[in-house]
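Participant: pasting a predicted model and its sequence here:
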Amino acid sequence: MKPFELREFSADELKQKLHDLHEEFMSIRFKKQAETPKPSDIKKIKREIARIKTILREKEITGDKK
């Protein structure tokens, strides 16, 4: 997702999405032992996690509850 799309979500929705991405990331890491995952998939998930954390921090600083 693009950052402007993520900014439309509420903080709770972003936290839920962050939790889901962490679970997906962990499943890929554990799968890594059995089969080699695509490095691009890992990179995409890590970037998405970083985007969400950045937007959550922006909302925290500005006090935006949306």
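Facilitator: Looks like it arrived, so ask away.

Participant: hey, let's count contacts and neighbours off CA atoms from now on
Facilitator: Fine.

Participant: A34 versus the residue nearest to the spatial centre of the chain, what's the distance?
Facilitator: Geometric centre of the chain, nearest residue: I49, 2.7 Å, by CA atoms, centre = their mean. Distance, I49 to A34, using CA to CA, to the nearest Å: 24 Å.

Participant: picking that back up, quick check, the residue nearest to the centre of the chain in contact with H19.
Facilitator: No - counting by CA atoms under 8 Å, I49 does not reach H19; the two are 9.1 Å apart.

Participant: in addition, the following structure is provided for comparison:
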Amino acid sequence: MTKATSLREMSDEQLEHELRETQQSLFRVRFQSATERNDAPSNVRKLRQIVARVKTIQREREISAAAS
């Protein structure tokens, strides 16, 4: 699982790439769930948490850039 500390060390471009990759993985896992071929249903929750972490860090950086 991707920790918030390791995400905070990434650059903005790396975070954007991580977000894109995670969202694509989430789409694939949801598609597998819809076709009842999902091996690990807990992956949906884990991927959603990673997406939320990345978006939170991006928003924190956006707010700090606007404040300074």
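Facilitator: Nice, thanks for sending it over. Keep in mind the model is a prediction, meaning the values are calculated, not measured.

Participant: re the thing from before, just tell me what the residue nearest to the centre of structure 1 corresponds to in structure 2.
Facilitator: Using TM-score structural alignment to pair residues, one finds that I49 of structure 1 aligns to V51 in structure 2.

Participant: now for the residue lying closest to its match once chain neighbours are set aside, how many residues are close by?
Facilitator: Leaving aside its sequence neighbours, V51 of structure 2 sits nearest to L19 (CA to CA, 6 or more residues apart in numbering; 6.1 Å). Around L19 of structure 2 there are 19 other residues, counting by other CA atoms under 10 Å.

Participant: shouldn't L19 of structure 2 be in contact with A52?
Facilitator: No - with contact defined as CA under 8 Å, L19 of structure 2 does not reach A52; the gap is 9.2 Å.

Participant: what touches both of the two?
Facilitator: Residues touching both L19 of structure 2 and A52 by CA atoms under 8 Å, 6 or more residues apart in numbering: none at all.

Participant: ok, back up a step: what touches both of I49 and H19 of structure 1?
Facilitator: Joint contacts of I49 of structure 1 and H19 (CA under 8 Å, 6+ apart) do not exist.
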